[in-house]
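> got a predicted model here, sequence first, then my questions.
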Amino acid sequence: MALFKIFVDKKGLYHFLLKSDSKHIVFISVGFSTKTNCLKHIQTVKRNSVNDQAYSRLKSNYGNPYFKFRKIRTDETIGISELFLNRSVMERKIQEIKQSAVHAHIDKLTYTI
């Protein structure tokens, strides 16, 4: 079963990650100042993950594809992917998020790194 997990970084910012059904991390968010704000953005990902407009497909300075997941109305960035070897690998990762996020549960614990 897919799962969202919340963690706090060394600067005190809250992030979430999404683990797929196969337990691989498929998405990590940017940092948020509060846990409440982090939870709100998890709900945004759950609602909008199937909407292709939420994914901005980009290329790094070195030509590697990556994507930003963003709020559609405000264009606020919720998370930035890793760099991928090619576009098809990136598209597979986006498909995995689309399949996992909607039904993913939210872990009640908050982890610290």
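Structure received. All figures in this text were calculated on a predicted structure; none of them were measured in a lab.
> only C-alpha atoms for contact and neighbour calcs from this point on.
Noted.
> show me where this protein has its helices.
Listed in chain order, the helices of the chain (DSSP state H) span 35-48, 87-100.
> how far does the last one sit from its chain's centre?
Think helix 87-100. 11 Å (C-alpha atoms, centre = their mean, to the nearest Å).
> give the other helices and strands that it contacts.
Applying 3 or more C-alpha pairs under 8 Å, 6 or more residues apart in numbering; DSSP states H and E, one finds that helix 87-100 contacts strand 25-28, strand 65-70.
> how long is stretch 75-94 from one end to the other?
18 Å (C-alpha to C-alpha, to the nearest Å).
> put this next to the previous one:
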Amino acid sequence: MGKFEIKKDKAGKLRFNLKASNGQVILTSEAYNSKAACDNGIESVRKNSQNDAMFERNKAKDGRPYFNLKASNGQVIGASQMYASASSMASGIASVKKNAPKATVADNS
């Protein structure tokens, strides 16, 4: 089962990573000012990850694919790593869909 890990960044803001069962990071959040906002972000990932239309598929300047997960208001709530191919990006999206709904939360902040 997947896991959300919350930690503080260098600026003192909270961020979370969604990790797959193998420990690989599959989604990284934006920065949050409070624990409550971070918790809301996790709940938004759980909810919106089940709607394929909320995944925005992109290409970086160097051509590598990546995706953003958006909330219903259009705000990005999480971003993926850069992938080597569109098929590996599709696997990353599938992993978020599979892991996010029941992922546990580890608060390392």
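Structure's in. What do you need? This one's a predicted model, so the numbers in the text were calculated from it and none came from an experiment.
> TM value for the aligned chains?
Overlay of the two chains. TM-score (TM-score structural alignment, normalised by the length of structure 2): 0.93; 109 aligned residues with a C-alpha RMSD of 1.1 Å.
> quick one on the thing from earlier: among the helices and strands packed on helix 87-100 of structure 1, which is nearest I97 of structure 1?
strand 25-28 (6.5 Å; C-alpha to C-alpha).
> nearest residue to the middle of structure 2?
L27 (2.8 Å; C-alpha atoms, centre = their mean).
> so who does G31 of structure 1 touch?
The contact partners of G31 of structure 1, taken as C-alpha atoms under 8 Å, 6 or more residues apart in numbering, are 13-15, 38.
> keep only those of those residues that are in strands.
Counting by DSSP state E, the part of these found in strands is 14-15.
> looking at the contacts of G31 of structure 1, which is nearest G63 of structure 1?
Taking C-alpha to C-alpha as the measure, G63 of structure 1 lies nearest H15 of the contacts of G31 of structure 1, at 27.1 Å.
> so how far is K71 of structure 1 from the closest one?
According to C-alpha to C-alpha, H15 of structure 1 and K71 of structure 1 sit 16 Å apart.
> with I25 of structure 1 instead?
On the measure of C-alpha to C-alpha, I25 of structure 1 and K71 of structure 1 end up 21 Å apart.
> relative to N37 of structure 1, how far out is the residue sitting furthest away from the middle of structure 1?
In terms of distance from the mean C-alpha position of structure 1, Y62 ranks first, at 22.6 Å (C-alpha atoms, centre = their mean). Look at Y62 of structure 1 and N37 of structure 1: by C-alpha to C-alpha, they are 33 Å apart.
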